[in-house]
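[1] Here is my input, please return the structure:
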Amino acid sequence: MNKRKLHLFQRVAIPLGFLCLFFLAARFTGCDLAAFWKRRSHLTDLVADMIPPDFSYIRKILLPLFYTIQMSVTGTVLGAFFAIAAAPFAAANLKFPAALRRILRILIQVLRSFPALILALTATFLFGLGTFAGTFAITLYTFAIMTKLTYEDISAADPKPYLALCSMGVSRFQAYVHAVIPDIAPGFLTNALYLLEANVRHSSILGYVGAGGIGLLLNEKISWLEFDKVGMILLMLFLTVCAIEYFSRYLASLVRGERRIKKEHARLLVLFLAAVFVICTVTLSPPDFSRTSPQTLRNMLDGFLHPDWSFFFSTGKDGLFYLLLETVCIAFIGTVIGAVLSIPLAFLNTRRFVPAPVCFLFNLLIMGIRSVPFLVYGLIFIRVSGPGAFTGVLTLAVCSIGLLTKRFTESLDALDMRPYHALLAMGVRPLPAICHSVLPQLKPVFTSIVLYRFDVNIREASVLGLVGAGGIGAPLIFSMNQYAWSKAGAILLGLILLVWLIDLLSSKIGEQN
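    Model prediction:
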């Protein structure tokens, strides 16, 4: 009886606690939907100004767009390559030295704490302005995420074939190549293709900090209120994301064995992919060390190693604790709103539940949402809701809708539909059938996807301050641009600890599901 009461208490208390936390965070971030609705005309007017786009501007977009794709392709391939080489040393079940495993995991945790924009800004101090710095940042960003995902996949894989080869005298790394990589290859390549698409969006804003790509052009046209040119830039990004999306789906279907092609066609495909990577890599702008100051680098390192502890422990509104709390609240509210809206959109985005024409329209809508960089959403929403944390919430909510709907749709496409069709055959209406047969199957998967998106939103919220959307981004970037390295070191340390705590919390919640 006590167990039943405890279970009932948990079923009631956890949702109520979650709702209380949601409303407290919403109040802390100043969420005001009524004020947003009153000022909605600012948003519709801005969108109207983008239509029709200025097609004559396309010639000036092509080269910066190529730089964006160049950084994405080279950074993703190099990051994924280094990740699959480093991941076995971080996996506990492959029996590599424990000290090496701990050091590598700490390094990955540190790198995962920083968004690509911050890595790119840091890289410009090392390599100068240009696409080399941007590519270096995308490589590090990809390496950190792919290494974590890969060593988690390795830890979940069956180690018996690997251990059998090791017992026969094969070296650990050779055993990893022959026994583990074939097992994790489909998941690894799927993750890499997913990151490639995400990196196009990351690369498109690196120009904000001088790291190349289309971001500088985009920021310039928004600042000059030339929204017809902004519309053309966003249209080109949309077409790029669509092309990458459909090509990634094709490659993913080949990897999973859902589609087969002739051997000669497979060779041509490999040669084409290799040629794209080589062209993107050899045409990168070389690093410019002429403006790299050894004294600046020493000051940077000294500041990072000796953070400003007075700022670190400050509890005022301009202190680290308040700014980190605001960042967490922005990410939390944005993720929750995005997750709630993504669930019905995911059902409308798959042919399993709606006719093909409806699915196609929603597919285009979701790709359109995903193709716009998150800082651009911030610059758009700030004209409606004004500067502050509420703008950050709106920005991350929309970004979460695009990415969560994609991942939810993929989960629905892999679903066992027999229980759902059985309920329909018994006369149950579609909505109750979904609630009783589909959602229970997807609860653990959806929870994992939402927790991952929350982790991503923490990093994205940490740079939204760049456009006045609250959080810790503005103080961090201003500190780095003003060479206040001790304050920047305190903020970076705070971000590392915050992402680490969120990671621990996500792991605990994931274990319970």
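[2] hey, let's count contacts and neighbours off CA atoms from now on
    Fine.
[3] Show me what the helix or strand harbouring Phe272 is packed up against.
    Element membership for Phe272 (DSSP states H and E) is helix 263-282. With contacts taken as 3 or more Cα pairs under 8 Å, 6 or more residues apart in numbering; DSSP states H and E, helix 263-282 sits against helix 58-86.
[4] Please generate a structure for the following sequence too, so the two can be compared:
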Amino acid sequence: MNDNKTSKNSIVAKFAVPISFLILFFLAANFTDCDLVTFWKRRNHLTDLVVDMIPPDFSYIQKILLPLFYTIQMSVTGTVLGTFFALVLSPFGAANLGFPAVIRRILRIVIQILRSFPALILALTATFLFGLGTFAGTFAITLYTFAIMTKLTYEDASAADVKAYQALRAMGVSKYVAYIHGILPEIIPGFLTNALYLLETNVRHSSILGYVGAGGIGLLLNEKISWLEYDKVGTILLMLFLTVCVIEYFSRYLAALIRKERTIKKEQARLLLLFLAALFLICTFTLSLPDFSRTSPQTLRNMFAGFLQPDWSFFFSAEKDGLGYLLLETVCIAFIGTVIGAIVSAPLAFLNTKRFVPAPVSFLFNLVIMVIRSVPFLVYGLIFIRVSGPGAFTGVLTLAVCSIGLLTKRFTEALDALDPRPYHALLAMGVRPLPAICHSVLPQLKPVFTSIILYRFDVNIREASVLGLVGAGGIGAPLIFSMNQYAWEKAGAIMLGLILFVWFIDMVSEKIGAGN
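    Alright, predicted model coming up:
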């Protein structure tokens, strides 16, 4: 009897999670008004727009080059500075290194606050401090990079082997020096790989900062979309694609050097370091200077007063335009977009690597995924709004496509890093490729894929928080409008809500990740 009861309980437990997930998915889809039938009927609006971009207006390239340089400039300088500050401060956030608990808590709180906001919101805030231009954009990218890299690095340090660190401490070496010699060599390959990944991501972020006056190609892109000059939009997107291709190739080359999969001569290494240093210096010293002449001390006082004394009536409002409803809509958009992206990305990742398909096939899919990744997410929002109209469904479509691009890349990297021997052993035994993948590859990838999906969901929460800027639902539009209208109490309530909301999502994600 007990055995039967145990068996029934195990069956219930086995199906409870997927059934609950499906119920949650359909509830969220209903809440965001997902209507694939209407989208399919109006699909010609999407194809017409793509046709309008082809062929691009190549005569417009000369007007793109300077804003494109500003975009790269903000990305390079912001990534390097943010990464440097993260490298310096991250050991203070690691729980296993013995640094003062007060400093650790303060650092983690600061990181949590910064991670709650996308680069666009940080850039808009920076324009009130430093005026319009690339300095504000670079400041925002620096903060954005610093927050992400610091969290990833102190988590890696917390998980690292501390034997060498403890041995150095026993010899009387200071904590920080022991960290440099005992922990840093172990985590530095992953640290640099994360920095390269963020550099590519920051190019896309920098390309839309012009929407809030923080420089780069975003202002030009928004202008041409608004004027329906889609041949020029096609040219801008083509240049962004080529830029992403160059950065991706260069990042792969550097990543191979970091992992010691490729070696170069000392003379070549010096030239490479000289080139990287020159690129950083050129980008940094040609930044526009901050324009404090337009910075109003009274505005800054009102801003900080509003953040410290938020609009509690809006914060606790249960109405449709209240904070709770907008946050719920934001998380539903991010959830559905992430799930759809993950479902589509998993098979695409197998087609995107030479381990499972011929090289020409993987090259073709690699090119398609790179095209998807090179388009800024707000541009997808502006495109999809023509098909599905304003609302949360447009946000879902936008984040789904963005998730496909980035999840496929990360899934492919995971596939390239796995142990292929069990898969080849099953093939040698006559097992067909699909069953062989299910029994030998997927078990290895489950924890990695889960971690990647949770990270993407975390990113989508922040990106969904600004999709309202293009009418794609979520909490972004009220926040940006409140800031532009100097309604700081309402902006403070929304920011506080986002901080608490992202913190809650982080805790849930950590528990889910720990369970896998």
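[5] Ser342 of the first structure pairs with which position in the second structure?
    For Ser342 of the first structure, the aligned position in the second structure is Ser345, judged by TM-score structural alignment.
[6] ok, for its match, nearest residue in space, not its chain neighbours?
    Spatial nearest neighbour of Ser345 of the second structure, chain neighbours left out: Thr408 (4.8 Å); criterion: Cα to Cα, 6 or more residues apart in numbering.
[7] With Phe292 of the second structure instead?
    In this structure, Phe292 of the second structure finds its nearest non-sequential neighbour in Phe130, 5.7 Å apart by Cα to Cα, 6+ apart.
[8] What is the equivalent residue in the first structure for that neighbour?
    Using TM-score structural alignment, Phe130 of the second structure pairs with Phe127 in the first structure.
[9] Near its match, how many other residues are there?
    22 (other Cα atoms under 10 Å).
[10] That one touches Ser293, doesn't it?
    No: in this structure Phe127 of the first structure lies outside contact range of Ser293 using Cα atoms under 8 Å: 10.4 Å.
[11] picking that back up, element containing the match of Ser342 of the first structure?
    helix 323-351.
[12] How about Thr153 of the second structure?
    helix 134-159.
[13] Next, the mean deviation of the helix or strand just after that helix compared to the first structure.
    Next in sequence after helix 134-159 of the second structure, counting helices and strands by DSSP H and E, comes helix 163-170. With the two structures superposed, helix 163-170 of the second structure lies on average 1.3 Å from its match in the first structure, counting by mean Cα distance after the TM-score superposition for the first structure.
[14] list the buried ones in whichever helix or strand comes after helix 163-170 of the second structure?
    Remark: after helix 163-170 of the second structure, the chain's next helix or strand is helix 175-182, criterion DSSP H and E. By neighbour count with 16 or more other Cα atoms under 10 Å, helix 175-182 of the second structure contains the buried residues Lys175, Tyr176, Ala178, Tyr179, Gly182.
[15] sorry, back to before: check contacts around the match of Ser342 of the first structure.
    Ser345 of the second structure is in contact with Ser403, Ile404, Gly405, Leu407, Thr408, Phe411, counting by Cα atoms under 8 Å, 6 or more residues apart in numbering.
[16] Asp33 of the second structure: which of the residues you listed is nearest?
    Nearest to Asp33 of the second structure out of the contacts of Ser345 of the second structure is Ser403 (Cα to Cα; 19.5 Å).
[17] Mind telling me what that closest one corresponds to in the first structure?
    Checking TM-score structural alignment: Ser403 of the second structure goes with Ser400.
[18] contacting residues for the closest residue to its match other than its chain neighbours?
    Using Cα to Cα, 6+ apart and skipping residues adjacent in sequence, the residue nearest Ser400 of the first structure is Gly338, 4.8 Å away. Applying Cα under 8 Å, 6+ apart to Gly338 of the first structure gives the contacts Leu396, Ala397, Val398, Cys399, Ser400, Ile401, Leu404.
[19] Arg105 of the second structure versus the residue nearest to Phe292 of the second structure, what's the distance?
    Using Cα to Cα, to the nearest Å, Phe130 of the second structure is found at 29 Å from Arg105 of the second structure.
[20] Can you give me every residue that contacts the counterpart of Ile148 of the second structure in the first structure?
    Using TM-score structural alignment as the criterion, Ile148 of the second structure maps onto Ile145 of the first structure. Neighbouring residues of Ile145 of the first structure by Cα under 8 Å, 6+ apart: Ile108, Arg112.
[21] Return the distance of the equivalent of Ser437 of the first structure over in the second structure relative to Ser345 of the second structure.
    Aligning on TM-score structural alignment places Ser437 of the first structure opposite Ser440 in the second structure. Distance, Ser440 of the second structure to Ser345 of the second structure, using Cα to Cα: 19 Å.
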